[in-house]
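Colleague: Using only what follows, build the 3D model:
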Amino acid sequence: MDLILAAVIFIVSYFFIMTDRINRAVIALCGGTLLLLTGVYTTRDMFMNYIDWHTIALLFSMMLLISITEKTGLFTFIAIRFSQKVKGDPIHLLIGCSILTAVGSALLDNVTTVLIFVPIILKITKMLKLPSFPYLLAIIFSSNIGGAATLIGDPPNIMIGQAVEQLTFLSFLVHLAPLAILMFFIMLAMIFLIFNRVLRNQHREIKELMEINAHSHLIKSPMLYKSITVLLMTMLGFLLHTIIHMELTVIALSGAILLLLLTEKELATEQIFEKVEWVTLFFFIGLFTLVGGLQEVGIIDQLARGIVLSTDSDYAKTSLLVLWISGIFSGIVDNIPFVAAMIPVVQEFKSYGMDNLDPIWWSLALGACLGGNGTLVGASANVVVAGLAEGAGEKIPFIRFMIYGVPLVILSLTISSVYIFFRYLLPYT
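Modeller: Next comes the predicted model:
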């Protein structure tokens, strides 16, 4: 009975999450509460075994750091100055916003990055009378590809990094960044070929852009220098955490608390906490409880056994199957809930004699991050961009996005298959 209850609650919850008719966090929390009410698991099991508080604390800490730094106007200043440097050239602007988004998504996280850049690019395209769709499309694709390069760039990577101790910040850079860079240039070439003629034929209005005083957006106060210093220290800590023997969560939390203390007199703490994406955090909490229900009744074990049996425990087949399954399903449902469900599945592979799971972890990370480009609900960054655009009167049509997103995902998974096979799987064949 518990198995049926957990499965039904999971499926119904995910249906409503996919349709986005009701707030995702509310749906996820309702699902978790129903699992408690029906006795699938106890409150102690939910809080002690299934909610990953390390991931929640890491996300919370990064949100605090970015919220304080954003108050200094640093991110707005960078975006405006770059636009002025390219003198409003549509193609240079497209390339520039893609690069800034990809780099920002790798070093910060893709949701935060798009929150910073989308309002700026919408304002610039409006001033220059340029179509916003190509730029929004490039930002979404760049955020997911750039986020795939590092441990903190995309929520799925954060979740995988927290679940697997040996996969460090440097490990993600070494193993995933090369492919992410390759895919970024391929994506950029694709966007250029598709929209080059459209953008070149647009009449440009650069006078208003060039008259913007970028420095007026930059608040040159001690808070600016404190924010930059602490943010750089935190990033350095991420890179060196295996050497200094400190967890990523501790580093991020320390940086956030330090910056809160340093800026307490300049910026009210209440204002910073108001800027935290609480909906996202509670969505994660609800999500962990939903997946916990599947773990509790053994559905996760059955799924893991099914994948292993279908591939005869073959490393190459299993890794590539995980890559394509994660890529396809991450486009259909959000890649965050999919990875949350798949992490215990991959961990279960060890019980079937598969000791070296690293190739499978990289396959899961690549499939989830790159597969998120398939639809507007494929990744959290996509949903954020769509919401910001709609609020500005520039709605992104779901089907139109898929026309560009699905081919990119198929190409990404094909290239990733070749990369995974020759870099990791060839010895096993």
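Colleague: When you work out contacts or count neighbours from here on, use the C-alpha atoms and nothing else.
Modeller: Will do.
Colleague: chain center to the longest helix anywhere in the chain: distance?
Modeller: Using DSSP state H, we find that the single longest helix of the chain is helix 169-200. The gap between the average C-alpha position of helix 169-200 and the chain average comes to 16 Å, counting by Cα atoms, centre = their mean, to the nearest Å.
Colleague: Before we compare anything, build this one as well:
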Amino acid sequence: MAAVAAISIFVVAYVLIATEKIHRTAVALGGAALMLLLHITDAEAAFFSEETGVDWNVIFLLLGMMVIVSVLRQTGIFEYVAIWAAKRSRGKPYRLMVLLVVITAVASALLDNVTTVLLIAPVTFLVCERLGLKVVPYLIAEVMASNIGGAATLVGDPPNIIIASRADLSFNDFLVHMAPMVVVLMIVFCLLCRWLFRGAFTYDPDRVAEVMELEEKEAITDRRLLIQSLAVLGLVVAAFVLHPVLHYEPAIVALLGAGLLVAATKVTTEQALEEVEWPTLVFFAGLFVMVGALVETGVIGDISKAAAEATEGRLGAATMLLLWASAGLSAIVDNIPYVATMSPIVGDLATQAGPDGQVLWWALAFGADLGGNATAIGASANVVVLGIAARNGHPISFWTFTKYGLIVTVITIGLTAPYLWLRYL
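Modeller: Sure, this is the predicted structure:
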């Protein structure tokens, strides 16, 4: 009975989010409240459980990085990068998109994808404003590139960290097995952008001429604050990369960096907090409670087990089913709780399959990471970008994102399937 109620609440909430009849933050809060009101979940499971509760690491990672980005914005660095990017691309819209997409993908492999989009989005707004371009296609392309690029490394996407911990995989394992295919997918994605966003590539010679005459160095308004901010950001990035050695969670690193930046500079607390996307953080909290209720009632686990049993021990079939099922489910629920739920099942299957069973872990990673591109709520980075876009007066609807996301997901997963088959099976 609890499972039926949980599914019903989640489906209704998902439909409301998709149709945008009610603001997604209100829907997420309402759905979470109903889960608690009907005792489908409780306070202990919703707020304190690692498996079924709010992922506070994600919430506070976002909060810390939003504060750092807020301080960085006051230095003029985003204007500097925007002018630099526009001049390097000579104002050509498609060339500019490729440049921003590649920067995003590379950064997402070193940072987590949410941090990357928080840093690249302000640049995108500025450069598109300078060149008179529609900003929405660029934002969508960047967030998809962040999800693809993040798949390349252990630290690039949160599901990879969960998989690495469960399967005892190293940073180098991900570089060897995931990164080569990610490079191929990024090349295909850059070519795909030319077709997907062809209506956005309008060229205004007058605006381009104005931008080419600008001197990017003049955009920096506070060099001292810039040096302080970049120093702190550099420490934060280094701590992210050295997580296996330092054992500090990314959320702790981000909060320490934000606190250090506010304490060591002349920026006031009010200025540091003015760019924080509070509705996005609250939306995440509500979504985590709803998905956690599905996990707690066994809904996600039952779906995963049924998929595993359907393969009847055939490694090739299990790999393909896991890849496509992970992509499909990660499009509907956030890929973090999905991977956390699926990992024990994949571990059992991999153990039964022997040394060749490691391919199942790569199928899970590719499916969860790339499947996050399919819908507007499939990955944390998607939700963050939608929140930033709405805040800046360029709202991206659920279906606007999803109509592009589904195409990208089907193509990238379709290319990954033969890669896994030919390399491992």
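Colleague: What value does the TM-score take for this pair?
Modeller: Here the TM-score for the pair of chains, by TM-score structural alignment, normalised by the length of structure 2, is 0.81; 419 aligned residues with a Cα RMSD of 3.7 Å.
Colleague: Where does F283 of structure 1 fall, secondary structure wise?
Modeller: Element membership for F283 of structure 1 (DSSP states H and E) is helix 278-297.
Colleague: Check how far that helix sits from its aligned residues in structure 2, on average.
Modeller: Following superposition, helix 278-297 of structure 1 is found to deviate from structure 2 by 2.2 Å on average (mean Cα distance after the TM-score superposition for structure 1).
Colleague: In structure 2, which residue range corresponds to that helix?
Modeller: Counting by TM-score structural alignment, helix 278-297 of structure 1 pairs with residues 278-297 of structure 2.
Colleague: can you give me the strands in structure 1?
Modeller: Taking DSSP state E, structure 1 contains no strands at all.
Colleague: Next, find the distance separating the nearest residue to M18 of structure 1 once chain neighbours are set aside from L5 of structure 1.
Modeller: Leaving aside its chain neighbours, M18 of structure 1 sits nearest to V333 (5.9 Å; criterion: Cα to Cα, 6 or more residues apart in numbering). Taking Cα to Cα, to the nearest Å as the measure, V333 of structure 1 falls 21 Å from L5 of structure 1.
Colleague: Can you pick out the residue with more neighbours from the two?
Modeller: Of the pair V333 of structure 1 and L5, V333 is the one with more neighbours under other Cα atoms under 10 Å, namely 21 against 18.
Colleague: Wait, that one touches G378, no?
Modeller: Yes - counting by Cα atoms under 8 Å, V333 of structure 1 does reach G378; the two are 5.9 Å apart.
Colleague: sorry, back to before: name the helices or strands packed onto the longest helix of structure 1?
Modeller: Here helix 169-200 of structure 1 touches helix 90-107, helix 133-147, helix 222-244, helix 358-371, helix 398-420, going by 3 or more Cα pairs under 8 Å, 6 or more residues apart in numbering; DSSP states H and E.
Colleague: Buried residues, it. List them.
Modeller: For helix 169-200 of structure 1, a neighbour-count test (16 or more other Cα atoms under 10 Å) marks 169-173, 175-177, 179-181, 183-184, 187-188, 191-192, 195-196, 199 as buried.
Colleague: Mind reading off the mean deviation between that helix and structure 2?
Modeller: Mean deviation of helix 169-200 of structure 1 relative to structure 2 after superposition (mean Cα distance after the TM-score superposition for structure 1): 4.3 Å.
Colleague: Give me the distance between the residue nearest to L36 of structure 2 when sequence neighbours are not counted and G53 of structure 2.
Modeller: Using Cα to Cα, 6+ apart and skipping the chain neighbours, the partner closest in space to L36 of structure 2 is D42 (5.6 Å). With distances taken as Cα to Cα, D42 of structure 2 is found 10 Å from G53 of structure 2.
Colleague: Looking only at neighbour counts, state which of the two leads.
Modeller: G53 (27 against 16).
Colleague: Settle this for me: that one is touching F288, isn't it.
Modeller: Yes - G53 of structure 2 lies in contact with F288 (Cα under 8 Å); the separation is 6.4 Å.
Colleague: quick revisit: correct me, but the residue nearest to L36 of structure 2 touches A32?
Modeller: No - with contact defined as Cα under 8 Å, D42 of structure 2 and A32 do not form a contacting pair (10.3 Å).
Colleague: before we move on, the earlier item: the residue nearest to M18 of structure 1: what's it in contact with?
Modeller: V333 of structure 1 sits next to 14, 18, 377-378 when contact means Cα atoms under 8 Å, 6 or more residues apart in numbering.
Colleague: go on, E79 of structure 2?
Modeller: By Cα under 8 Å, 6+ apart, the contact set of E79 of structure 2 is 123, 126-127, 216, 219-220.
Colleague: Map it onto structure 1.
Modeller: Match for E79 of structure 2 (TM-score structural alignment): T76.
Colleague: how near is that match to S171 of structure 1?
Modeller: Applying Cα to Cα, the value for T76 of structure 1 to S171 of structure 1 is 31 Å.
Colleague: re the thing from before, packing partners of the helix holding F283 of structure 1?
Modeller: Judged by 3+ Cα pairs under 8 Å, 6+ apart, helix 278-297 of structure 1 is in contact with helix 2-19, helix 24-37, helix 53-70, helix 335-348.
Colleague: re earlier: would you list the contacts of E79 of structure 2 in JSON lines and tack on neighbour count?
Modeller: Shown next, in JSON lines, are these (neighbours: other Cα atoms under 10 Å):
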{"residue": "V123", "neighbour count": "22"}
{"residue": "L126", "neighbour count": "19"}
{"residue": "V127", "neighbour count": "25"}
{"residue": "E216", "neighbour count": "19"}
{"residue": "A219", "neighbour count": "17"}
{"residue": "I220", "neighbour count": "16"}
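Colleague: For those residues, give me JSON lines that also has distance to L36 of structure 2.
Modeller: As requested, the contacts of E79 of structure 2 are exported to JSON lines (distance: Cα to Cα, whole Å):
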{"residue": "V123", "distance to L36 of structure 2": "40"}
{"residue": "L126", "distance to L36 of structure 2": "42"}
{"residue": "V127", "distance to L36 of structure 2": "45"}
{"residue": "E216", "distance to L36 of structure 2": "52"}
{"residue": "A219", "distance to L36 of structure 2": "50"}
{"residue": "I220", "distance to L36 of structure 2": "49"}
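Colleague: Please identify which of these is nearest to Y94 of structure 2.
Modeller: Closest to Y94 of structure 2 out of the contacts of E79 of structure 2 is V127 (13.1 Å), distances taken as Cα to Cα.
Colleague: Enumerate every residue touching the nearest residue to that closest one once chain neighbours are set aside.
Modeller: Distances taken as Cα to Cα, 6+ apart place A82 nearest to V127 of structure 2, at 4.7 Å, with adjacent residues excluded. By Cα under 8 Å, 6+ apart, A82 of structure 2 lies in contact with 123-124, 126-127.
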